[in-house]
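> Sharing a model that was predicted from the sequence below.
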Amino acid sequence: MSSELIKRIFSSIILLPILIYLIIQGSLYFNLLLIFCFVISTYEWNNIAKTKQIKLVGLIFLILSFFSIYKLRNEFYGEYNLVFFVLLICISTDLGGYIFGKTFKGPKLTKISPQKTYSGVLGSFIISYFCSINYFYFFNNFFSKVSLLEISIIIVLISFVSQIGDLIISYFKRISNMKDTGQLIPGHGGILDRIDGMIFAFPLFYFLFATNIFK
C-alpha cells in the first residue's frame, strides 16, 4: 500500500465524521463549512484557470453550485438526507471508478485523465447505483413519491455528471501542468480535487428537486 493511499485513508477517517456532523447540525455550522469550501475552491480555481474570462465563468459557476447546496440543506424542509444522497452518489462514483479501474484495468478513457478507464466508468455506475438505491429504500418515507424508475434515472444522471465534472477539472489541471489543485487534504490534494464532481452534481439535483420531481 502506497504512502499516498495511506494518507488518503487516514484523512478520510478523520474528515468524514466531521463532515457528517456538520451536515446534520446544519444552520451556522454547515454554512461556515460551505463558506470555507467556497473560498478555498475559488482560490484553487484561480490557480488552474488560465484566462480572466474562464476565471470569471468558474467563479459564477461555483457561486451557483454552493448556493444549490445551501438551498437543499437549509430551505427544502431543512433535510440533510438530500445532501447525503448526492454525496453518497458522488463518493461511491469515485470509489467504484477506483476499484474497477485498478482491478480490471483495460482501455484508457481519455488523455485528459490517463488513470481513468472504461472499466472504471462502468464501476462508477454500478457501485453508485448499488449504494444509492439502498439509501433510497432506507429513507423511502422521504422519497415516497418517487418511483424506482425515476430514482434510478436520477442516480445514473448524477453519477454521469459527477464523472464529467471530474474530467473537466482534470482538463484544467492538465493544461496548467498541475497534479492537484492544492495540498490542503493529505492524500487527496485540494478542496477542488475532492469536490470536483460534486460541484456539478448538486446543481443538477437541486434543479430536479426544485422542479417538484419529489413532490
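That came through, no problem. Numbers count the residues shown, from 1 in each chain.
> Every contact and neighbour count from this point should use C-alpha atoms.
Will do.
> for this structure, longest helix please?
Counting by DSSP state H, the longest helix found in the chain is helix 148-175.
> Packing partners of that one?
Helix 148-175 makes packing contacts with helix 80-104, helix 118-138, helix 198-210 when contacts are defined by 3 or more C-alpha pairs under 8 Å, 6 or more residues apart in numbering; DSSP states H and E.
> which parts of that helix are buried?
Residues 151, 154-174 are the ones in helix 148-175 that count as buried (16 or more other C-alpha atoms under 10 Å).
> what's the answer for stretch 128-143, then?
128-129, 131-133, 135-136, 143.
> can you check stretch 54-73 too?
Quick answer for stretch 54-73 (16+ other C-alpha under 10 Å): 55, 58-59, 62, 64-70, 72-73.
> Put this next to the previous one:
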Amino acid sequence: MHVKRILSAVVAIPLLWLFILKGGALLFTLLIMAVAVIALSEYYPLVDETADRFGALPLLGYGSSLVMVALAYAMDNPWGALLGVVFLNIPLGGFFLLSRFETDTKVIKHLLTHVFGLLYIPMVLATVMRLRMAPEHGVMWIFTLLVTVAACDTGAFYAGTFLGKRKLCPAVSPGKTVEGFMGGMAGALVAGFVMKALFVPELGWFACLLLFPLAGAIGPLGDLFESSLKRSSGIKDSGQLIPGHGGLLDRIDALLFAAPLFYFFMVLGA
C-alpha cells in the first residue's frame, strides 16, 4: 500500500507541476474539467446505488460540469451564470427522469442529489479556477491551497498516529481523532505561513491567522462528509483511479471544502 502511494506521488507531482506552473491557464482549465467529470462520475454511485455512470442524468452532469468550468475560466464574475446552469438542470434532469416516474419511487431524490452534485463538485472547482485566474500570484494561490491541504492531512496523520486517543467522529470515520484534527490545524497553519512569506505577499498576517487554521479545520470536514457518503452507500473507496489512494474524489474531498475559503480570502485581499 505504501509503495503504491509513493509511486502515485512520483507520477502525480510532476504532472501537477506541469499543469499548474508550466501549462498556463488554458491547460489548467482542461485539467479542472477532467477533475470535475471524473469526480462527478465517482459521486453518482455514492448517492445512488442504481446509478449508471453513463446514463442520461450523469451525462447531463458531465456536460454541465464542462460548461461551468469553462465559464469560470472565461468570466471574471461567473457565479450568476454558474447558478443558472445548476438551476437549468432541475427541469432538464426532470425531463430525463420522466420515464422512471412510474417505476422508481426515488426519482425526486435522484434529481436532488444530481443538483447537489453540481454544487458540491463543479461549482466548488470554479473557485479553484478563479484562484488560478487571480490578477496577482494566481499560480501561487493554487500551490498555497494544495500545500496547506496536504500539510493538514500530514499533520493529522502523524498527530493521530502518535498522540491520538479521543475519537473525533467514530460513527463516520473511526480512525480520526481529536488529536489528529488539532495536528492537522497546526500543520495547515505552519505550511500556510511559509507559503505566505515566500509566495503570497499580498495576504496579510492577520488574514493568515484566520485563513490557515480555518482551512485546517474545514478540510477534514470535507473528508468526513465524503466518508459519510461512502459509509451510507457501503462503498470503501470512491474509485480505483489512483493506486494506493482510491478514487479522485477521495483525494480532493478536503480541497472541495477548503477551496471556497481560499477564494473568499483572495477576493477580500484584492
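Right, received. Where do you want to start? The model shown is predicted, which means the values in this text are computed figures rather than measured ones.
> Find the helix or strand that the residue mapped onto Phe66 of structure 1 from structure 2 is a member of.
Mapped onto structure 2 by TM-score structural alignment, Phe66 of structure 1 lines up with Leu125. Per DSSP states H and E, Leu125 of structure 2 falls inside helix 122-132.
> what about that helix, how far off from structure 1?
Mean deviation of helix 122-132 of structure 2 relative to structure 1 after superposition (mean C-alpha distance after the TM-score superposition for structure 1): 1.1 Å.
> now swap in stretch 211-225 of structure 2 and tell me
Relative to structure 1, stretch 211-225 of structure 2 is 1.0 Å off (mean C-alpha distance after the TM-score superposition for structure 1).
> Show me the contact partners of that stretch.
Identification of contacts with stretch 211-225 of structure 2 by C-alpha atoms under 8 Å, 6 or more residues apart in numbering yields 148-149, 152-153, 172-173, 181, 184-189, 192, 250, 253-258, 261-262, 265.
> rerun at 7 Å
With contact meaning C-alpha atoms under 7 Å, 6 or more residues apart in numbering, stretch 211-225 of structure 2 is reached by 149, 152, 172-173, 184-185, 188-189, 192, 253-258.
> For whatever residue of structure 2 lines up with Ile195 of structure 1, give its distance to Phe212 of structure 2.
Matched by TM-score structural alignment, Ile195 of structure 1 corresponds to Ile252 in structure 2. Ile252 of structure 2 is 17 Å from Phe212 of structure 2, where distance means C-alpha to C-alpha, to the nearest Å.
> Next: Ser65 of structure 2.
Taking C-alpha to C-alpha, one finds Ser65 of structure 2 at 28 Å from Phe212 of structure 2.
> Gly117 of structure 2 too?
Computed as C-alpha to C-alpha, the Gly117 of structure 2 to Phe212 of structure 2 distance reads 26 Å.
> ditto for Gly187 of structure 2
In this view, Gly187 of structure 2 and Phe212 of structure 2 are 9 Å apart by C-alpha to C-alpha.
> ditto for Phe199 of structure 2
For Phe199 of structure 2, the distance to Phe212 of structure 2 - C-alpha to C-alpha - is 15 Å.
> repeat for Leu229 of structure 2
26 Å.
> What of Val85 of structure 2?
For Val85 of structure 2, the distance to Phe212 of structure 2 - C-alpha to C-alpha - is 32 Å.
> I'd like the buried residues of stretch 54-73 of structure 1 as a markdown table, with distance to Cys37 of structure 1 appended.
Formatted as a markdown table, those follow (distance: C-alpha to C-alpha, whole Å):
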| residue | distance to Cys37 of structure 1 |
| --- | --- |
| Lys55 | 17 |
| Gly58 | 15 |
| Leu59 | 13 |
| Leu62 | 10 |
| Leu64 | 14 |
| Ser65 | 11 |
| Phe66 | 9 |
| Phe67 | 12 |
| Ser68 | 14 |
| Ile69 | 12 |
| Tyr70 | 12 |
| Leu72 | 16 |
| Arg73 | 15 |
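> Out of these, which comes closest to Ser147 of structure 1?
Distance to Ser147 of structure 1 across those (C-alpha to C-alpha) is lowest for Leu72, with 20.6 Å.
> Run through the residues that contact the closest one.
With C-alpha under 7 Å, 6+ apart, Leu72 of structure 1 has these contacts: 82-83, 206.
> just curious, which of the residues you listed is nearest to Phe10 of structure 1?
Top of the list for closeness to Phe10 of structure 1, among these and by C-alpha to C-alpha, is Val83 at 23.3 Å.
> Next one: the counterpart of the closest one in structure 2 from Ile13 of structure 2, what distance?
With TM-score structural alignment as the matching criterion, the partner of Val83 of structure 1 in structure 2 is Ile142. Ile142 of structure 2 sits 14 Å away from Ile13 of structure 2, taking C-alpha to C-alpha as the criterion.
> neighbours around Gly269 of structure 2, how many?
Residues within reach of Gly269 of structure 2, counting by other C-alpha atoms under 10 Å, total 11.
> from memory it sits against Phe206, does it?
No: counting by C-alpha atoms under 7 Å, Gly269 of structure 2 stays clear of Phe206, with 11.3 Å between them.
> Tell me how many other residues crowd Pro17 of structure 1.
Per other C-alpha under 10 Å, the neighbour tally for Pro17 of structure 1 reads 11.
> just the one 4 residues further on next, same as before
Applying other C-alpha under 10 Å, we find 12 residues neighbouring Tyr21 of structure 1.
> Map it onto structure 2.
Match for Tyr21 of structure 1 (TM-score structural alignment): Leu18.
> what residue of structure 2 takes the place of Gly101 of structure 1?
Match for Gly101 of structure 1 (TM-score structural alignment): Gly160.
> which residue packs closest to its match, ignoring adjacent ones?
Counting by C-alpha to C-alpha, 6 or more residues apart in numbering, Gly160 of structure 2 lies nearest to Gly180, which is 3.9 Å off, once chain neighbours are set aside.
> ok, the corresponding residue of structure 1 for that neighbour to Arg194 of structure 1 distance?
When structure 1 is aligned by TM-score structural alignment, the residue opposite Gly180 of structure 2 is Gly120. Distance, Gly120 of structure 1 to Arg194 of structure 1, by C-alpha to C-alpha: 17 Å.
> Show me which of these two is the more surrounded one.
Gly120 (28 against 18).
> Show me what Ile185 of structure 1 aligns to in structure 2.
In structure 2, Ile185 of structure 1 lands on Ile242 (TM-score structural alignment).
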